[in-house]
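*Asks:* This is the structure alone, sequence omitted:
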């Protein structure tokens, strides 16, 4: 099973020529409520977390308060010093709702190679019962980790910050059941903990500057590109095919492997005016 990123032709061209992924600040995605909804689920449950027999009540309570405040700060609508950036993927090939929602080109990645190059890839959860179970497990672990951190070194050090950042990243995988057809996976990163805080860039979308940063990849993780159900699909396919083969030949020489190739495909969904 591959991972597919649905997007426009400009993004495909950029990925092939610059060899990077653009992770976008989650606050500026199409669904502006995504982060708030996920964090709200965590805030609704964190009060239910109880200490175990090995927990010191004082530090356990302080850990819960620290995490609760950090979660609230992440959705306060203000300027963030440590925003979360994401790159969205789907395990659905040639999916009509994806073509309609995100763009008429899809780039397919090899999951194993992509993980080696960008790190963990998070699976989004849509089922409400599964979300409740995952939230409880995640919060229990987070509170215990921060409580131990405070007990060993009173006050919050980097380990507590990392736990909070991971908890916020996890919250972005809790999605509405209405989006379950997308079968989404995500590359998720905090700009500061990933070492990209000084490399945040901006692109224009309408009247807003959209923050993003780039994560380098190799062409080895790219398996195919599909042209969606667009007008003049054959013409678009032909020029894309020629471009990809040019990129492919250069990479074959660079890695010394003439068998390397990127497939170029057409969507089987018919185009309709």
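*Replies:* Thanks, I have the structure now. No experiment lies behind these values; they were computed from the predicted model shown. Numbers count the residues shown, from 1 in each chain.
*Asks:* okay, CA-based contacts and neighbour counts for the rest of this
*Replies:* Noted.
*Asks:* Against which helices or strands is the top strand by length along the chain packed?
*Replies:* With residue count as the measure and DSSP state E as the assignment, the chain has strand 208-216 as its longest strand. If you count contacts as 3 or more C-alpha pairs under 8 Å, 6 or more residues apart in numbering; DSSP states H and E, strand 208-216 packs onto strand 20-25, helix 111-118, strand 201-205.
*Asks:* I'd like the ones you listed written out as TSV, with mean neighbour count added.
*Replies:* Below are those laid out as TSV (neighbours: other C-alpha atoms under 10 Å):
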stretch	mean neighbour count
strand 20-25	20
helix 111-118	15
strand 201-205	11
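*Asks:* For those, please prepare TSV with the additional fields distance to residue 128.
*Replies:* Converted to TSV, the helices and strands packed on strand 208-216 look like this (distance: least, C-alpha to C-alpha, whole Å):
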stretch	distance to residue 128
strand 20-25	25
helix 111-118	26
strand 201-205	33
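*Asks:* Which among these is found nearest to residue 217?
*Replies:* With C-alpha to C-alpha as the criterion, residue 217 lies closest to strand 20-25 of the helices and strands packed on strand 208-216, at 5.0 Å.
*Asks:* ok, so what distance separates residue 248 from residue 215?
*Replies:* 21 Å (C-alpha to C-alpha, to the nearest Å).
*Asks:* Comparing the two, which residue is more hemmed in?
*Replies:* Comparing residue 248 with residue 215 by other C-alpha atoms under 10 Å, the one with more neighbours is residue 248, at 20 against 15.
*Asks:* Figure out which of the helices and strands packed on strand 208-216 is closest to residue 265.
*Replies:* helix 111-118 (19.0 Å).
*Asks:* count of residues packed around residue 52?
*Replies:* 11.
*Asks:* and it, that's in a helix?
*Replies:* No. Membership of residue 52 in a helix is not supported by DSSP: H, G, I helix; E, B strand; the rest coil, which gives coil.
*Asks:* before we go on, here's another structure to hold up against the first:
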């Protein structure tokens, strides 16, 4: 996963934790993998936002008197179950480039890598591919504020406009489709407070991707859909640093990585993790 931190005159860096195979694939292809949100390691993340949104919408419906707005809010609730099918893909982020929990979780615990990217270059490249970078939030009040803001934004956009097809309330409308799209982005950054140590960021697709845009890889128990997200390294040199993870052969690992960087024509800061950890 990625992280952001300050590194002197190089500006803010983002790190991607991965194992050896992932490191080679990322560096050789110039792409990161953005996973379909419903297939993340903790599948409760996505449904946390949907549950909160449902409660907020129910509360608003108790007090709303405008008939068009009532129908609109009901359609927002009707859209929640359909969000299981949206193809929103995310690439996870964290504000710490050398964090033990991330080495354990993303680098197979041994011989992994943390790739440091220039934040501005990465953000610019992601924007060209219709992705946005957002910081995760962990506090319940923040979660409610995010979702209320989505609801208020959509209602304001359609203020004064009649909501169509009152007699067929189960049918989606332009407002409910837009609500679904906006909530998908928010759902990607709402996390339980127990994960706050990760200080996570995420790159999120701004729209639901078409099936033709998805690739698939083997997962633990099912195929996992993902999207190949270029980071344009050759164009803007956004890889700035590589941290070699825990291994009994640290010197050899650094030497091999240095040779690989030379072969690829990359000048990056290269060093070993400073976290005391032994898994051998």
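*Replies:* Now that the structure is in, tell me what you want to look at. Computed from a predicted structure; not experimentally measured.
*Asks:* Report the TM-score for the pair.
*Replies:* Overlay of the two chains. TM-score (TM-score structural alignment, normalised by the length of structure 1): 0.82; 252 aligned residues with a C-alpha RMSD of 2.7 Å.
*Asks:* Kindly name the residues of structure 2 that line up with the helix or strand just after the longest strand of structure 1.
*Replies:* Past strand 208-216 of structure 1, further along toward the C-terminus, the next helix or strand under DSSP states H and E is strand 222-227. On structure 2, the counterpart of strand 222-227 of structure 1 by TM-score structural alignment is residues 239-244.
*Asks:* quick one, which of the helices and strands packed on strand 208-216 of structure 1 is nearest to residue 268 of structure 1?
*Replies:* Across those, closest to residue 268 of structure 1 is helix 111-118 (C-alpha to C-alpha), at 23.3 Å.
*Asks:* residues in contact with that closest one?
*Replies:* Contacts to helix 111-118 of structure 1, defined as C-alpha atoms under 8 Å, 6 or more residues apart in numbering, come from residues 1, 2, 3, 121, 187, 215, 216, 217, 218, 220, 221.
*Asks:* now stretch 251-266 of structure 2
*Replies:* Contacts for stretch 251-266 of structure 2 (C-alpha under 8 Å, 6+ apart): 111, 237, 244, 247, 267, 268, 270, 271, 272.
*Asks:* Count the residues that sit near the third one.
*Replies:* In this case it means residue 244 of structure 2. Residue 244 of structure 2: 26 surrounding residues under other C-alpha under 10 Å.
*Asks:* give me the stretch of structure 2 that stretch 110-117 of structure 1 matches.
*Replies:* Counting by TM-score structural alignment, stretch 110-117 of structure 1 corresponds to 118-125 in structure 2.
*Asks:* So which residues of the stretch 101-250 of structure 2 form strands?
*Replies:* 113-118, 131-135, 201-205, 215-218, 223-230, 239-244 (DSSP state E, counting those that start in this stretch).
*Asks:* can these go into JSON lines with extra columns for distance to residue 185 of structure 2?
*Replies:* Shown next, in JSON lines, are those (distance: least, C-alpha to C-alpha, whole Å):
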{"stretch": "strand 113-118", "distance to residue 185 of structure 2": "23"}
{"stretch": "strand 131-135", "distance to residue 185 of structure 2": "9"}
{"stretch": "strand 201-205", "distance to residue 185 of structure 2": "6"}
{"stretch": "strand 215-218", "distance to residue 185 of structure 2": "20"}
{"stretch": "strand 223-230", "distance to residue 185 of structure 2": "16"}
{"stretch": "strand 239-244", "distance to residue 185 of structure 2": "26"}
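*Asks:* who's in contact with residue 77 of structure 2?
*Replies:* Residue 77 of structure 2 makes contacts with 54, 57, as judged by C-alpha under 8 Å, 6+ apart.
*Asks:* For residue 177 of structure 1, see how far away the counterpart of it in structure 1 is.
*Replies:* Under the alignment defined by TM-score structural alignment, residue 77 of structure 2 is paired with residue 68 of structure 1. Residue 68 of structure 1 sits 25 Å away from residue 177 of structure 1 when distances are taken as C-alpha to C-alpha.
*Asks:* same question, residue 42 of structure 1
*Replies:* Residue 42 of structure 1 is 17 Å from residue 177 of structure 1, by C-alpha to C-alpha.
*Asks:* okay, the two: which has more neighbours?
*Replies:* Using other C-alpha under 10 Å, the more surrounded residue of residue 42 of structure 1 and residue 177 is residue 42, with 23 against 11.
*Asks:* Under the alignment, what does that one map to in structure 2?
*Replies:* Per TM-score structural alignment, residue 42 of structure 1 is aligned with residue 53.
*Asks:* ok now do that match, which residues does it touch?
*Replies:* With contact set as C-alpha under 8 Å, 6+ apart, residue 53 of structure 2 has these partners: 144, 147.
*Asks:* what's the answer for the one 4 residues further on, then?
*Replies:* Applying C-alpha under 8 Å, 6+ apart to residue 57 of structure 2 gives the contacts 73, 74, 76, 77.
*Asks:* And the nearest residue to the first one once chain neighbours are set aside, which helix or strand is it part of?
*Replies:* The one in question is residue 73 of structure 2. Excluding its sequence neighbours, the residue lying closest to residue 73 of structure 2 (C-alpha to C-alpha, 6 or more residues apart in numbering) is residue 57, at 6.5 Å. According to DSSP H and E, residue 57 of structure 2 maps onto helix 44-63.
*Asks:* I appreciate the help and will end here.
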